[in-house]
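>>> quick one, what's the 3D model for this:
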Amino acid sequence: MSAKLHIKKGDTVYVIAGESKSKEKTGRVLEVDVKNQRAIVEGFNMVKKHTKPNSAHPQGGIIEQEAPIHISNLMLADPKTGAPTRVGRRAGEKGKLVRYAKKSGEEIK
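I've put the predicted structure just below:
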């Protein structure tokens, strides 16, 4: 059974740890790897990758792409203020669990 994560694809997150140029900035989650508890955040943790020529990159060479960041280094950005916040779960309409920001109490879509 996989663990329930506080971050989903499309969320705006605040990077709380890592390299100094990425720390304390916000970005959008592109992908979440639940098994390894990692997420790829747009524009963060950029690495250079050497590639052979292929259909996507006919020239080949060195491309820059995002590398995964462990989710413990990410906090959800509050939808109201944009500040980092912890995430809670509560029953919403129709009894379904919804995520909410603990700082403002605002529901996270």
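>>> can we go C-alpha only for contacts and neighbour counts from here?
Fine.
>>> what ranges does the chain have for its strands?
Taking DSSP state E, the strands of the chain run over residues 12-15, 26-33, 38-41, 46-51, 61-66, 69-70, 74-77, 84-85, 87-91, 97-101.
>>> here is a second sequence; please produce its structure as well for comparison:
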Amino acid sequence: MNKIRKGDQVIVLTGRDKGKRGVVTARVDADHITVEGVNVVKKHVRPNPMKGTTGGIVDKTMPIHQSNVAIYNAATGKADRVGVKLLADGKKVRVYKSSGEEIKA
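Just a heads-up that it's a prediction; the model follows:
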């Protein structure tokens, strides 16, 4: 079970974007995620008349390692760690470590 999923609001813990908040837009692989507005780089793009794209410098969101972000707890207004709890019916749910309350997806 992934502790951080697409659509979660996260806070960046380290790096040049430390302290920024954003929404996870995609999981690139098992360890990397892309977060909206975080780790944005300038990319030089060549024009491609076959695809109809113009050249120039574009902003591109690059992946960030999931260990460098923490889920945002709206109740406390801070970053929080994620735990997994087993319910009585056998389902696994994600919970905030600080309060034990379930994370709403």
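>>> dump the strands of the first structure to CSV, plus mean neighbour count and distance to I108 of the first structure.
Below are these laid out as CSV (neighbours: other Cα atoms under 10 Å; distance: least, Cα to Cα, whole Å):
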stretch, mean neighbour count, distance to I108 of the first structure
strand 12-15, 24, 10
strand 26-33, 19, 14
strand 38-41, 23, 18
strand 46-51, 12, 27
strand 61-66, 14, 25
strand 69-70, 18, 21
strand 74-77, 23, 9
strand 84-85, 21, 11
strand 87-91, 15, 9
strand 97-101, 17, 5
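>>> tabulate these (TSV), appending distance to E107 of the first structure.
Shown next, in TSV, are the strands of the first structure (distance: least, Cα to Cα, whole Å):
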stretch	distance to E107 of the first structure
strand 12-15	14
strand 26-33	18
strand 38-41	22
strand 46-51	31
strand 61-66	29
strand 69-70	24
strand 74-77	12
strand 84-85	12
strand 87-91	9
strand 97-101	4
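>>> now the aligned residue in the second structure for R99 of the first structure: closest residue in space that isn't a chain neighbour?
By TM-score structural alignment, R99 of the first structure lines up with R94 in the second structure. Leaving aside its sequence neighbours, R94 of the second structure sits nearest to V84 (Cα to Cα, 6 or more residues apart in numbering; 4.7 Å).
>>> which residues touch the one you found?
K92, V93, R94, V95 (Cα atoms under 8 Å, 6 or more residues apart in numbering).
>>> ok, H44 of the second structure to K51 of the second structure distance?
Going from H44 of the second structure to K51 of the second structure by Cα to Cα, to the nearest Å gives 16 Å.
>>> look up how far V35 of the second structure lies from the equivalent of K9 of the first structure over in the second structure.
Alignment note (TM-score structural alignment): K9 of the first structure maps to K6 of the second structure. From K6 of the second structure over to V35 of the second structure the distance is 9 Å, taken as Cα to Cα.
>>> next one: A79 of the second structure
Taking Cα to Cα, one finds A79 of the second structure at 15 Å from V35 of the second structure.
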